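Sequence first, predicted coordinates after that:
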Amino acid sequence: MSMGRRLFGEGTEHHRPRNAGVDSARVARRAAGTMRRLCAGLIILLASLPWRASFGCGATSDCLVTEGSYRIRLPTNASGRQLGAVIYFHGWQQAAEDVMSDASLAATAERLGIALVALNGEQKTWSFPSSPTHHRDDFEYVHAVVDDLVERFPIDRKRLLGAGFSQGASMIWYLACREPRLFAAFAPMSGAFWLPAPNQCAAPLPVLLHLHGLADKTVPVEGREVAPGIRQDSVRDSFSILGKTAVLHAAEPARLTGSEDLHLVCRRSTRRADGGVLELCLHAGGHFPIAGWVEHAWRAIPN
């Protein structure tokens, strides 16, 4: 036998144990069993956490729908339960990314144990019947988002709060007028109808709580002409259209979490048997959103 054949074990029995084939098969079986257990564990984990399981979107990446996109942040204590959510409409020339970077809004949603959903306006604005520009059918877009939300995530369709600021608040007003039961409650801040305003709104009366600053120059309480032929309606007129028979009475001012020093003057209608109620709260400040108003509106949702 040549030296080369001896060195590499060819033709020699002592370089290969007699049970080597058995050991190899045993190792292979063990490896296969370990892999099966790992896969089973992974499947169980993903099944128990469906909302975490790479839906391809979240707080830092867009969830795509046929009409556009949105972003979502889920609370850390979700633990498989059905979640409520605030559907937030950003202001003019903002985007969902800006909403998601709002630490106070994120903290509010986390404290309430609900999802924060930030919508993306086409061209960073909203298209409603009297808006200055029209880029898409935003009513269809909102429905596409809601349908996708409840299909993709553990979101309860009956526990949705629609909130918005400025131009996004105007979109909230038009949604409340057109579909008063689309959301369990509506929380517009610093924005109302534009002219020409709707002649009437659909029944029943929604749960709508509006916040506005008396020193707001961007969207004044009394409305203003933005450009020739383009005018914001007044908050007073908007309320008279939405709730023609709902009289607002002086009410105990709301105390907003995180803005306890903000003095509010509030008026509220009598809550109806079906839960509908209107509320208007004014403060001395200007044009800015307040995360505490979202929490106030969430707690006003009928049980």
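All right, it came through fine. Numbering: from 1, shown residues only.

When you work out contacts or count neighbours from here on, use the C-alpha atoms and nothing else.
Will do.

residues making contact with stretch 166-182?
If you take Cα atoms under 8 Å, 6 or more residues apart in numbering as the criterion, stretch 166-182 is touched by 88-92, 125-128, 139, 162-164, 186-194, 200-208, 219, 242, 287.

end-to-end on stretch 279-294?
By Cα to Cα, to the nearest Å, the extent of stretch 279-294 from end to end equals 13 Å.

All the strands of the stretch 201-303 of the chain, in order from the start?
Assigned by DSSP state E, counting those that start in this stretch, the strands in the stretch 201-303 of the chain fall at 207-213, 224-227, 230-232, 249-251, 265-268, 277-283.

got CSV for those, with mean neighbour count and distance to L46 too?
Listed next are those as CSV, based on neighbours: other Cα atoms under 10 Å; distance: least, Cα to Cα, whole Å:
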stretch, mean neighbour count, distance to L46
strand 207-213, 25, 37
strand 224-227, 12, 51
strand 230-232, 20, 49
strand 249-251, 13, 49
strand 265-268, 18, 46
strand 277-283, 22, 41
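
Please compare the first structure with the one that follows:
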Amino acid sequence: MIRTALSFSAVLLWASAAAAMGPSKPSDCHGETACQLGDRSYHVMEPEGWDGVTPLPVLLHFHGWARTGVNAQRSDRIGASTKRRGVLLVTPNGRRKTWDFWSPETGDVGFTNQVLRDVAKRYPVDAGRIYVSGYSYGSAMAWRYVCESGNHVAALLGIAGAFPSGETCPEAPREVRHVHGVSDTVMPFPDDGPGGQAVPLGLWRARMDCGAGQAAGDWQVVDFLKLSRTEWRNCASGQVVLDTHPGGHFIPHGWIGRQLDELLGRTPSYP
């Protein structure tokens, strides 16, 4: 509990400073040039047409196994989506190209808070619009991060990766959005209900005290993949959105872009 309180206080400190003062110095690292933090690093990519002054929403994205933050920047499903929507993309690099999300004692949560504080020194950050996403192992790391240090996070955007059953979380984001293929055999659809029952997003639904979910229809941005949405908006705190598709382990076309459009109050578009 003490560790969680300290990490949250530290995040409040950088967020308040960023909102009040903006960047303290121009960024000397961006794009594929990594920003160094001791023996670790991260990447940051500015959106198209940014005026250099307006506070930026942030998408903090954890890469998949055996990848780096540069892969997310180059992706037309991640980087291209943030560039077109005025969102600063921040992509930490995992040790040995992976993440330690298995327990609350992971050092990757503290590293991520360091990344966010460093970003706020370089860019004017919109502290009310911090979104955290990840793919595969990176999605499980995104879950771990918001579980341990997520009270300041506006939304978790999980893609094809989640916790095993039995986890509880001291913190939570204001909103959870997740997409998963029901035929995924790499990181199967999460069975995170009591006793390992197949309860979609049961961890977050319990954490936010949600009632029954409501089917919210199908949607698609490419003709070969249809996604079906279920929403839990009758929660005591926050809300939960789940998109499922019949496929396997991948990032669906347009999914990140649509989530950002909805969170930012924009008309959904593709790409």
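Thanks, I have it. Note that this is a predicted model, so its numbers are computed, not measured.

Give me the TM-score for this pair.
With the length set by TM-score structural alignment, normalised by the length of structure 2, the two chains reach a TM-score of 0.77; 238 aligned residues with a Cα RMSD of 3.0 Å.

any chance of the strands of the stretch 201-303 of structure 1 in JSON lines, plus distance to K158 of structure 1?
JSON lines is the format used below for the strands of the stretch 201-303 of structure 1 (distance: least, Cα to Cα, whole Å):
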{"stretch": "strand 207-213", "distance to K158 of structure 1": "13"}
{"stretch": "strand 224-227", "distance to K158 of structure 1": "36"}
{"stretch": "strand 230-232", "distance to K158 of structure 1": "31"}
{"stretch": "strand 249-251", "distance to K158 of structure 1": "27"}
{"stretch": "strand 265-268", "distance to K158 of structure 1": "23"}
{"stretch": "strand 277-283", "distance to K158 of structure 1": "17"}
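
So for F153 of structure 1, which of the ones you listed sits nearest?
Nearest to F153 of structure 1 among the strands of the stretch 201-303 of structure 1 is strand 207-213; the distance by Cα to Cα comes to 24.9 Å.

residues of stretch 106-123 of structure 1 that come out buried?
Across stretch 106-123 of structure 1, burial judged by 16 or more other Cα atoms under 10 Å covers 106, 108-110, 113-122.

no no, stretch 23-32 of structure 2
Residues P23, G31 are the ones in stretch 23-32 of structure 2 that count as buried (16+ other Cα under 10 Å).

What are the contacting residues of it?
Stretch 23-32 of structure 2 is touched from outside by C35, H43, V44, M45, E46, V70, Q73, A120, K121, R122, Y123, P124, with contacts defined as Cα under 8 Å, 6+ apart.

residues in contact with the counterpart of the second one in structure 1?
Matched by TM-score structural alignment, H43 of structure 2 corresponds to R71 in structure 1. Residues counted as contacts of R71 of structure 1 (Cα under 8 Å, 6+ apart) are 57-63, 96-97, 100, 117-119.

at 7 Å instead, please
By Cα atoms under 7 Å, 6 or more residues apart in numbering, R71 of structure 1 lies in contact with C57, G58, A59, S61, D62, C63, A96, V117, A118, L119.

so can I have TSV of the residues you listed showing secondary structure and distance to G213 of structure 1?
Formatted as TSV, those follow (DSSP: H, G, I helix; E, B strand; the rest coil; distance: Cα to Cα, whole Å):
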residue	secondary structure	distance to G213 of structure 1
C57	coil	35
G58	coil	32
A59	coil	30
S61	coil	33
D62	coil	32
C63	strand	33
A96	helix	24
V117	strand	25
A118	strand	23
L119	strand	24
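
all helices of structure 2, in order?
Here structure 2 has its helices, by DSSP state H, at 2-21, 69-74, 79-83, 107-122, 137-149, 202-207, 255-263.

equivalent range in structure 1 for the fifth one?
The counterpart of helix 137-149 of structure 2 in structure 1, counting by TM-score structural alignment, spans residues 167-179.

what does stretch 85-104 of structure 2 contact?
If you take Cα under 7 Å, 6+ apart as the criterion, stretch 85-104 of structure 2 is touched by 41-48, 50, 56-62, 65-69, 79, 82, 106, 108, 137-138, 140-141, 144, 148.

likewise stretch 66-81 of structure 2?
With contact meaning Cα under 7 Å, 6+ apart, stretch 66-81 of structure 2 is reached by 32, 42-43, 63, 89, 91-93, 97-98, 253-254, 256-257, 271.

and which of these is nearest to L264 of structure 2?
Distances from L264 of structure 2 to these, taken by Cα to Cα, are shortest for G257, at 10.5 Å.

contacting residues around whichever residue in structure 1 pairs up with that closest one?
Aligned by TM-score structural alignment, G257 of structure 2 pairs with E295 of structure 1. When contacts are counted by Cα under 7 Å, 6+ apart, E295 of structure 1 touches T108.

at 10 Å what do you get?
E295 of structure 1 makes contact with V86, L105, T108, A109, R111, L112, L161, A187, L256, T257, according to Cα atoms under 10 Å, 6 or more residues apart in numbering.

Repeat that for L83 of structure 1.
With Cα under 10 Å, 6+ apart, L83 of structure 1 has these contacts: 74-75, 113-115, 150, 153-160.

mind checking what it lines up with in structure 2?
The alignment partner of L83 of structure 1 in structure 2, by TM-score structural alignment, is L56.

swap in G113 of structure 1?
G113 of structure 1 maps onto G86 in structure 2, by TM-score structural alignment.

same check, this time on D138 of structure 1
Under the alignment (TM-score structural alignment), D138 of structure 1 maps onto D108.

most residues in a single helix of structure 1, which one?
From DSSP H, the single longest helix across structure 1 is helix 20-48.

Appreciated, that's everything.
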